[in-house]
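Peer 1: Any chance you can model this:
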Amino acid sequence: MDWMAWTWPTAAFFGIIAVTLITFTILAIKFPEVPRAGILGMETTRGDRLFITLLGSAFINLAWLGLLSAPQWGALVVCLFYAIAVFRWV
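Peer 2: Got it, this is the predicted structure:
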């Protein structure tokens, strides 16, 4: 897999995503999800909110790279607050 240029940060990223998906699957089995209506006005489940969080975080990181010259870890902090907000209010 040399053509993919795997690095430790890349492997860690995909590993964390895999662990998150496994954790959410186990949670869904042990504690069945009950959809709830948030500020979007539509019903969402934990999986929906995870998807919204991942998609939004990707856009936050892309905007951070394109618009700011600050270190990338700052985008991680913004993404963490974004994730908390999504799971709390969406």
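
Peer 1: going forward, measure contacts and count neighbours with C-alpha atoms only.
Peer 2: Fine.

Peer 1: Contacts only, for the closest residue to A75 other than its chain neighbours.
Peer 2: On the basis of CA to CA, 6 or more residues apart in numbering, the spatially nearest residue to A75 that is not a chain neighbour turns out to be N61, at 5.8 Å. Residues near N61 by CA atoms under 8 Å, 6 or more residues apart in numbering: 72, 75-76.

Peer 1: For the chain, which segments count as strands?
Peer 2: For the chain, strands defined by DSSP state E occupy the ranges 36-37, 43-44.

Peer 1: Please provide the structure for the following sequence as well, for comparison with the first:
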Amino acid sequence: MEWMAWTWPTAAFFCAIAALLVLMTALAILRPEVPRVGILRIETTRGDRLFISLLGSAFLCLGWLAVMGPPLWGALALCLIYAAAVFRWV
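Peer 2: Below is the predicted model of the structure:
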């Protein structure tokens, strides 16, 4: 990790993203996806909803940093609620 100057939280973040991708691949193999139409009125799969939740979470964290400052624990809670809502209703 030293050659990229990563910190442990950065490495944990990217490992979590990799784990999510592996989980989504395993789910796609074990339980094939059926696109569904949610509140956005577009067809989405689990992968689409993961992408939407990751993208929205990035914007939530940036907004949190702009308004509240560095401790991101509150932003993490908001991101988890947002991701749950995306997977439920989108």
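
Peer 1: Which of the contacts of N61 of the first structure remain contacts when I look at the second structure?
Peer 2: Retained in the second structure: 72, 75-76, out of these (criterion both residues aligned by TM-score structural alignment, their matches' CA atoms under 8 Å).

Peer 1: May I ask which of these has the most neighbours?
Peer 2: A75 (20 neighbours; other CA atoms under 10 Å).

Peer 1: so that one makes contact with F59?
Peer 2: No. Judged on CA atoms under 8 Å, A75 of the first structure makes no contact with F59 at a distance of 10.2 Å.

Peer 1: how far away is L40 of the second structure from W3 of the second structure?
Peer 2: L40 of the second structure sits 43 Å away from W3 of the second structure when distances are taken as CA to CA, to the nearest Å.

Peer 1: cool, and I42 of the second structure?
Peer 2: Using CA to CA, I42 of the second structure is found at 43 Å from W3 of the second structure.

Peer 1: Counting neighbours, go ahead and name the busier of these two.
Peer 2: When I42 of the second structure is set against W3 and neighbours are counted by other CA under 10 Å, the residue ahead is I42, at 11 against 5.

Peer 1: That one: what's it in contact with?
Peer 2: Contacts of I42 of the second structure were listed using CA under 8 Å, 6+ apart, and they are R36.
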